[in-house]
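# All I have is the shape, not the residue letters:
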């Protein structure tokens, strides 16, 4: 069965030191899976920021990055605190089955 991941937010402008939240929804019939947030700075390779395991109830955090994972709602957001110039990038959420 195909899984779908949707990001609906357009380009965003944020001032340094602010906090920004990026939203992602997905569709799956599986109960165990991984969700990821990646960033791709201009003219550079994609970088993994954070990973969420669907079978762990606590939200993942990594330095200034944290997620809001709502399994029942199939919602997965990324919060970037204290935004810095180096955070300028395209951001992508991704899904991977454990199967």
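Perfect, I can see it now. Since this is a predicted model, take the numbers as computed values, not measurements. Numbering: from 1, shown residues only.
# contacts, neighbours, all on C-alpha from now
Will do.
# how would you label the residue positioned nearest the centre of the chain: helix, strand or coil?
Centroid-nearest residue in the chain, with CA atoms, centre = their mean: residue 37, separated by 3.4 Å. Put simply, residue 37 is strand when judged by DSSP: H, G, I helix; E, B strand; the rest coil.
# another one to put next to it:
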């Protein structure tokens, strides 16, 4: 069984907020899971980063999406950005046991994310 949990990440400054979807989900190995993230920002260009947190607390970078870029893909990780709706999803395919973790999305100003 695949277990993941998502927690809200408040990496917000003025007019910037990030909110994640369901707090936990369970999937079988080999399945696909989609994680949701909503955001608000006054920035015209930005990145959204996805990380997973290991039980040790270490944060592992997975993938990033630029606000002006085509949807990103990195191995088993793929992103779908709906910029007008300020909504982004991370899809993880072919789930493995080591995917069991807490997942976080973070909104970063373009100038800080390069």
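Sure, I can see it. Because the structure is a prediction, the values reported are computed rather than measured.
# which residue in structure 2 lines up with the residue nearest to the centre of structure 1?
Under the alignment (TM-score structural alignment), residue 37 of structure 1 maps onto residue 50 of structure 2.
# if I read this right, that match contacts residue 107, doesn't it?
No - taking CA atoms under 8 Å as the definition, residue 50 of structure 2 is not a contact partner of residue 107, at 9.2 Å.
# which residue ranges form the strands in structure 2?
2-6, 17-20, 24-27, 33-40, 46-53, 59-66, 73-74, 77-82, 87-92, 101-109 (DSSP state E).
# Tell me which of those sits most buried.
strand 101-109 (a mean of 22; mean count of other CA atoms under 10 Å).
# which secondary structure elements does it contact?
Contacting strand 101-109 of structure 2 under the criterion 3 or more CA pairs under 8 Å, 6 or more residues apart in numbering; DSSP states H and E are the following elements: strand 2-6, strand 17-20, strand 46-53.
# try 10 Å
Packing contacts for strand 101-109 of structure 2, counted by 3 or more CA pairs under 10 Å, 6 or more residues apart in numbering; DSSP states H and E, involve strand 2-6, strand 17-20, strand 33-40, strand 46-53, strand 59-66, strand 87-92.
# got those as TSV, with distance to residue 72 of structure 2 columns?
Compiled in TSV, those are given as follows (distance: least, CA to CA, whole Å):
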stretch	distance to residue 72 of structure 2
strand 2-6	20
strand 17-20	19
strand 33-40	14
strand 46-53	11
strand 59-66	6
strand 87-92	10
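# and of the ones you listed, who's closest to residue 99 of structure 2?
strand 2-6 (7.4 Å; CA to CA).
# contact partners of that closest one?
Identification of contacts with strand 2-6 of structure 2 by CA atoms under 10 Å, 6 or more residues apart in numbering yields 20-31, 33, 35-37, 52-53, 95-105.
# do stretch 44-59 of structure 1 as well
Taking CA under 10 Å, 6+ apart as the rule, stretch 44-59 of structure 1 contacts 30-41, 60-63, 65-71, 76, 78, 89-98.
# can you do 6 Å?
32, 33, 34, 35, 36, 37, 38, 39, 40, 60, 67 (CA atoms under 6 Å, 6 or more residues apart in numbering).
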